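> I need the structure of the sequence given here:
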Amino acid sequence: MTDSTPAELDRLATAAAAAFAATAASTDAERAAWLRAVATELDAHAHELVAIADGETALGETRLRGEVARTTGQLRLFADVVEEGSYLEAVIDHAVPDAAPPRPDLRRMLRPVGPVAVFAASNFPFAFSVAGGDTASALAVGCPVIVKAHPGHPELSRRVASLVSQALAGAGAPDGVFALVEGREAGVALIEHPAIAAGSFTGSVAGGRALADRAAARPSPIPFFGELGSINPVVVTEAADAARGAALAQGLAGSFQLGAGQFCTKPGIVFVPDGSALESALPAHVGSAPHRLLTDAIDRGFRAGLAHLAAVPGAEVVAGRAADDGIPQPLVYAVDLDTFATHLETLSAEVFGPVTLLVRYGSAADLPAVLARLEGSLTATIHAEDADDVTPVLDVLAARAGRVLFAGWPTGVAVTWSQHHGGPWPSTTSQHTSVGATAARRFQRPIAYQDAPERVLPAALREGNPLSIPRRVDGALRLP
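Reported below is the predicted structural model:
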């Protein structure tokens, strides 16, 4: 990978700042056309892109083809979002001169913040990378984007960036609206560049925290949206285990081994009753085929995490087998609830890769106190039967996760209007989502106009609703 020079970075950031005047003034229809053009271009080159991605990541053609479809689907979703218009959160309160005190005419909406620095992820070379959800949601609301490529897939990053740039130019987007930089030093300089108005990141807690600290330490601090570490706890009730433990074992095995365990939503800790059918059935579904991890850093982190698990007294391997010095293989560890509570800091640390931890409990009444000590996660899952009272567990998990599942497994994040992919620290650095329609909210800020003449108001706030968008007028939601 060829690192971007300071001069090149400065040129690209300056161009992004210049482009912002045009993107901020662009119409929703224009930006929707840009996004759809990028989606069409990526779809047209899917075969080529999948081959490049598989050569760099070994994630397999089936997985990568699905990820291309997710990526282009995200782009088209955000095109729909901006055309629908509610993302602007337009609010109008007409003047009430005889109120005490008199109330002026106030009109509020969201506007783009400016150029955004996007830090690509390693584990999703399409959907959370160069043309992923962060890029799509920023462009959708009128923010130019500079992506810092991930070193785990450099050739793919360059090719996708080339296609994105080509598509945007062909659709009439202004020069400077999109760019790619490479190299660690370029990434640090990018988050500190005065032209950058916000940053987004998907990756490790350490890397995200370092960038967040730099964003906060700037002379003019900027918002930084990091999607970081997550253990995604799962609770299986006694009734659920008795009714379908074998099926749950198969589902768990598929989820924690998916993509060699390199998903931010991998179920990392699973609370099961003593003597569970799930635990008994699990070994049959844990593979022995080694799978290289995406980067050397992930491999080192995985091995260090396994060493920490193995060092806890009472921790035992109950499925899979530890690798020799070769490529990592899937593993399942188990401890009892008392051991977990005693060594919670070690045992609740995320281990990124194909491993999960079973925690055996004797009484469900003991779970809430232990669950309350867990850090924040992107997800939490409850497997229960209809007669189960899961309220005590649910109350605790809902306070610690951004998405709570009651069926299925957390790997697989649907890209929809209602999706939330975020959660308390350390899963994210904010309460916003990085997936779904409201991901665009990260790159907007509110502005209110008081007693402004009609002629200077943005179209979204004019009296006749010329954009035909949903608005709240004098406290009442008005649909077009």
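> use CA for all of it now, contacts and neighbours both
Noted.
> What helix or strand is Thr379 located in?
Assigned by DSSP states H and E, Thr379 belongs to strand 377-383.
> Now the second one, please; I'll put the structures next to each other:
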Amino acid sequence: MQITGQMLIGKKVVFGLAGNAKAIDPSINQEIEPVFGFAITDEVEQACLLAEQAFDSYRTTSLEQRARFLEAIATGIMDLGPVLIERAAQETGLPVARLEGERGRTVNQLRLFAKVVRDGHWLDATIDSALPERAPPRPDLRLQKIALGPVAVFGASNFPLAFSVAGGDTASALAAGCPVVVKAHNAHLGTSELVGRVIQRAVADCALHEGVFSMLIGAGSQVGQQLVAHAAIKAVGFTGSRSGGLALVKTASQRKEPIPVYAEMSSINPVFLLDQALASQTTTLAKNFVDSLTLGAGQFCTNPGLVIAIESAAARQFLQDAARALEDKHAATMLTPGIHQAYLKGTSHLAEISQLQLVAKGQQAESVCAAQAVLSVCSGTTFLTTPALQEEIFGPSSIAILCKDFEEVIAVASSLEGQLTATVHAISDDHAQARKLLPVLEKKAGRILFNGFPTGVEVAHAMVHGGPFPATSDSRSTSVGAAAIERFLRPVCYQGFPADLLPAALQDNNPLQVARMMDGKLTLAS
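Got it, this is the predicted structure:
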């Protein structure tokens, strides 16, 4: 498949005229052909209007047709073969093995949502039968969820496949019955075009309205802000910086019709090492922590940016073991020159905090955009009195916090902002302390891990990839897993309807054979 530098607006391919740019190979900091054109206002307008025109026909497609569409996208991505992986590696500096794994995750979540669509549980079909003899009488009431409307999706820099053009936001929105307009991330434009063309082809092959999918390209925030402000757009999926996410939330809230923005923004993902677990597994915990910290050059939203323990001989041994492991880690290429510069700025600011001590650094960078890992340490008191230590540094940097006692551990946990994850390492002798810590962490994080590390997010029904602000803009949602579809649905009640006008999921004979709540009891079939 040829990369042309064009956007995809419905069934058309368009070279934007509002400026242009090339993708960059971060390993050598050089531009890659071809030139990509940026969208003008009229092209944003056209993509949004097409999505609006597609909405009614797409949201009423059969469950089977929508599921097959998602599966066609998954198959098309795999059919791109090495062309996709090679381009993604060139644009991101990520190793081939990592990208092949990410491709597998991307197609698996598309197939998961195909299964979710077929199952129909997301419809929440509910029937409360009429009670004409009751005083006052109760009418026949039936509920199902329907698609919210066209969704704007923003590709993420750190996952060129799984959180990008055909990533989780797109997959869950399409599964819900929402047309999607994607704003491709400028860090991987060629990768985005390849995947976008797969979706465009699947739309045509499945005989869907062309407006079900469009992909735009733009510089800075202009195209994104236009998308979020457009009246046709009814929800937004975003993964990126806190500043970027909050800018979109502001625009969405100031519209004549405010809309939800599901923004995943920033998280430092604390790891708590309780006493007995730390004493009995010191070296193993140190090695696994460093592996998690440096995975993918630390460019994961679940990167462990804090590790918390009580001051002890075991804690000091942990730092020594972690230092040795870190010093063996090679500097890894970061995704873009901009991300690399932000990482250098963030670690430089940390070095200026006098009460923060350097524990160790990884090996020095040999290429222009490579990140040298950094581990620092401070006391619990320092952390509690230094707000800057809660700021996310996107990359392989972490801070160890040595607390004077367990009460200070609780104080540190209580002071944290909202997080995507929180991790507890404990053995049975630590469970009394864990019982006191866990209620605090439940208020702080969307996913709590026990005896693991947070990097790695399973695509499954029970997964939650979200959390209280500023981890996300809406703590009630997840951007990964089957429940991600809920973001793009809303309930409708049908009161006193004639049988022949009811949606299929609510008809008495249950033609879709979906699970339903019937007069307060769950039923699996008619």
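> just to revisit the earlier point, could you point out the helix or strand that follows the strand holding Thr379 of structure 1?
For strand 377-383 of structure 1, the succeeding helix or strand toward the C-terminus, using DSSP H and E, is helix 391-398.
> List the buried residues in that next one.
Buried residues in helix 391-398 of structure 1, counted by 16 or more other C-alpha atoms under 10 Å: 393-394, 396-398.
> Show me what that helix is packed against.
If you count contacts as 3 or more C-alpha pairs under 8 Å, 6 or more residues apart in numbering; DSSP states H and E, helix 391-398 of structure 1 packs onto helix 367-371, strand 377-383.
> The residue mapped onto Ser280 of structure 1 from structure 2 sits in which helix or strand?
Under the alignment (TM-score structural alignment), Ser280 of structure 1 maps onto Gln320 of structure 2. Taking DSSP H and E as the criterion, Gln320 of structure 2 maps to helix 313-327.
> what's that helix packed up against?
helix 275-280, helix 282-294, strand 357-361.
> give me the stretch of structure 1 that the first one matches.
When structure 1 is aligned by TM-score structural alignment, the counterpart of helix 275-280 of structure 2 is residues 238-243.
> Could you pull out the buried residues of the matching stretch?
238-241.
> Name the nearest of the buried residues of helix 391-398 of structure 1 relative to Ala414 of structure 1.
Comparing the buried residues of helix 391-398 of structure 1 against Ala414 of structure 1 with C-alpha to C-alpha places Ala398 closest, at 19.2 Å.
> Look up how far Leu441 of structure 2 lies from the nearest residue to Ala277 of structure 2 once chain neighbours are set aside.
Nearest residue to Ala277 of structure 2, sequence neighbours excluded (C-alpha to C-alpha, 6 or more residues apart in numbering): Ala426, at 4.9 Å. From Ala426 of structure 2 across to Leu441 of structure 2, the span is 14 Å (C-alpha to C-alpha, to the nearest Å).
> quick one, longest helix in structure 2?
helix 96-119 (DSSP state H).
> List of residues touching that one?
With contacts defined as C-alpha atoms under 8 Å, 6 or more residues apart in numbering, helix 96-119 of structure 2 is touched by 63-64, 66-68, 70-71, 73-75, 77-78, 85-86, 88-89, 122, 159, 161-162, 166-168, 171-172, 175-176, 459-460, 481-482, 514.
> List the ones among the residues you listed that fall in helices.
The members of those that map onto helices under DSSP H are 63-64, 66-68, 70-71, 73-75, 77-78, 85-86, 88-89, 168, 171-172, 175-176.
> Derive a ChimeraX selection command for the buried subset of these.
Command for ChimeraX, covering only those of these found buried under the criterion 16+ other C-alpha under 10 Å:
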select :63,66,67,68,70,71,73,74,75,77,78,85,88,89,168,171,172,175,176
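> Gly296 of structure 2 and Asn303 of structure 2: what is the separation?
10 Å.
> Those two: who's more crowded?
Using other C-alpha atoms under 10 Å as the criterion, Gly296 of structure 2 and Asn303 rank with Asn303 on top: 32 against 22.
> any idea what the more buried one aligns with in structure 1?
Aligning on TM-score structural alignment places Asn303 of structure 2 opposite Lys266 in structure 1.
> Make sure its match is actually in contact with Asn232.
Yes: if you go by C-alpha atoms under 8 Å, Lys266 of structure 1 and Asn232 touch, sitting 6.6 Å apart.
> Please name the nearest non-neighbouring residue to Gly203 of structure 1.
In this structure, Gly203 of structure 1 finds its nearest non-sequential neighbour in Leu228, 5.3 Å apart by C-alpha to C-alpha, 6+ apart.
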